[in-house]
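Asks: how would this look folded up:
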Amino acid sequence: MQYTHFTVAYWCVLIAALLPIACAGLAKSGRLNVPRREGGYDNVNPREWLARQTDWRARANAAQANSFEALPFFIGAVIIAHQLGAHQARMDILAFLFIVLRMLYIMMYVAGMGTARSLVWGLGLACNVAILLIGYR
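Replies: As a prediction, this is how the structure comes out:
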């Protein structure tokens, strides 16, 4: 039986899947121990509570949604590149770069840096396209 190892790119898929959860945690941070009647986090109606947030909390929640939106393409690109026998080191570097860009994107989103955030988003998309295409022959 042949055993394969978990590549850096696969680890990056795991990290990318956890990023939306980190964004949600950020949006809720500091409000978990505050009573609901005082504006604290409402675990009975969490989506409604998040929808009422403003400023950086609202942006953290939006970053959560965008992180979920970016996830399928990244997962698909990594899997397809693996299936096509893409050069592993290149794929690992691009996947790692995607994760770094996504973290920068989230920080810029929460900080309200719209133009820079959009540029970083475009670079992340380019990484995904590159991952998808590196296995093409």
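Asks: alpha carbons only for contacts and neighbour counts from here, please
Replies: OK.
Asks: Ile131: how many residues sit nearby?
Replies: Residues lying near Ile131 (other CA atoms under 10 Å) number 29.
Asks: now the helices for the chain?
Replies: Using DSSP state H, the helices found in the chain span residues 8-28, 46-51, 55-83, 88-111, 114-133.
Asks: now the first one: buried residues?
Replies: Going by neighbour count (16 or more other CA atoms under 10 Å), the buried part of helix 8-28 is 8-10, 12-13, 16-17, 19-28.
Asks: before we move on, back to that, looking at the helices of the chain, which is nearest to Val34?
Replies: Minimum separation from Val34 across the helices of the chain (CA to CA) falls at helix 8-28, 10.6 Å.
Asks: to compare against the first, here's the next sequence to fold:
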Amino acid sequence: MTVAEWCVFGTLMVYLLTIVPVKWIGFRSFNNAKPRDPSFYADPIRARALGAHQNGIESFPFFAVAVLLAEFHAAPQSRINELALLFLIVRIAYVFTYLGDRPRLRSILWNIGFTINIGIFFLPLIRNYLPG
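Replies: Modelled structure (predicted):
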């Protein structure tokens, strides 16, 4: 497996691990029979963890597809790996800014992550213009 493919797995784990600790910590008030009960997420940190989790679910498909298409169309693997690793780092920082209630920085990081995804997606198209 490539570094980029491991980053796809890492990105999946980031969005899963964003919500799991909140449910574990609140195990006395979390009802697994009603996992989407709004009253559990009334607490601000829980609400932010849920938001970060949901955004991770939303951003994951584009990232995974971009990586796989770039690899399928023989874009330079080293560039795919670099951008995928950068995306994973940005996503981790994004989660921390979401949990830390830093909306402006969070939005900046989201835009950086989206731009990285676009870069990965279009790597096959621009591969002939890249150095080395």
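Asks: TM-score, when you put one on top of the other?
Replies: Scored against TM-score structural alignment, normalised by the length of the second structure, the superposed chains reach a TM-score of 0.89; 126 aligned residues with a CA RMSD of 1.4 Å.
Asks: could you dump the helices of the first structure into CSV with distance to Val34 of the first structure added?
Replies: Converted to CSV, the helices of the first structure look like this (distance: least, CA to CA, whole Å):
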stretch, distance to Val34 of the first structure
helix 8-28, 11
helix 46-51, 13
helix 55-83, 15
helix 88-111, 22
helix 114-133, 30
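Asks: can you tell me how far the equivalent of Val8 of the second structure over in the first structure is from Arg102 of the first structure?
Replies: Counting by TM-score structural alignment, Val8 of the second structure lines up with Val13 in the first structure. Distance, Val13 of the first structure to Arg102 of the first structure, by CA to CA, to the nearest Å: 12 Å.
Asks: kindly report the same for Leu14 of the first structure.
Replies: With CA to CA as the criterion, Leu14 of the first structure and Arg102 of the first structure are 13 Å apart.
Asks: which one in the first structure is aligned with Glu58 of the second structure?
Replies: In the first structure, Glu58 of the second structure lands on Glu69 (TM-score structural alignment).
Asks: oh sorry, the question was meant for Pro21 of the second structure
Replies: Structural alignment (TM-score structural alignment) places Pro21 of the second structure against Leu26 in the first structure.
Asks: related to what we said a few turns ago, tell me the contacts of the match of Val8 of the second structure?
Replies: By CA atoms under 8 Å, 6 or more residues apart in numbering, Val13 of the first structure lies in contact with 74-75, 78.
Asks: that older thread, ok, the match of Pro21 of the second structure touching Arg59?
Replies: No. Applying CA atoms under 8 Å, one finds Leu26 of the first structure not in contact with Arg59, separated by 10.0 Å.
Asks: report the central residue of the first structure.
Replies: Taking CA atoms, centre = their mean, the centroid of the first structure lies closest to Ser67, which sits 3.8 Å from it.
Asks: against Gly40 of the first structure, how distant is the residue lying closest to that residue once chain neighbours are set aside?
Replies: Once flanking residues are discounted, Ser67 of the first structure sits nearest to Pro20: 5.3 Å by CA to CA, 6 or more residues apart in numbering. For Pro20 of the first structure, the distance to Gly40 of the first structure equals 21 Å [CA to CA].
Asks: repeat that for Leu14 of the first structure.
Replies: Relative to Gly40 of the first structure, Leu14 of the first structure is positioned 30 Å away (CA to CA).
Asks: Ala77 of the first structure now?
Replies: 39 Å.
Asks: between those two, which is the more surrounded one?
Replies: Ala77 (23 against 16).
Asks: pretty sure that one sits against Cys127.
Replies: No. Ala77 of the first structure is beyond contact range of Cys127, at 9.6 Å (criterion: CA under 8 Å).
Asks: what sits against the alignment partner in the second structure of Ala60 of the first structure?
Replies: In the superposition onto the second structure, Ala60 of the first structure corresponds to Ala49 when matched by TM-score structural alignment. By CA under 8 Å, 6+ apart, Ala49 of the second structure lies in contact with 18-19, 22, 95, 98-99.
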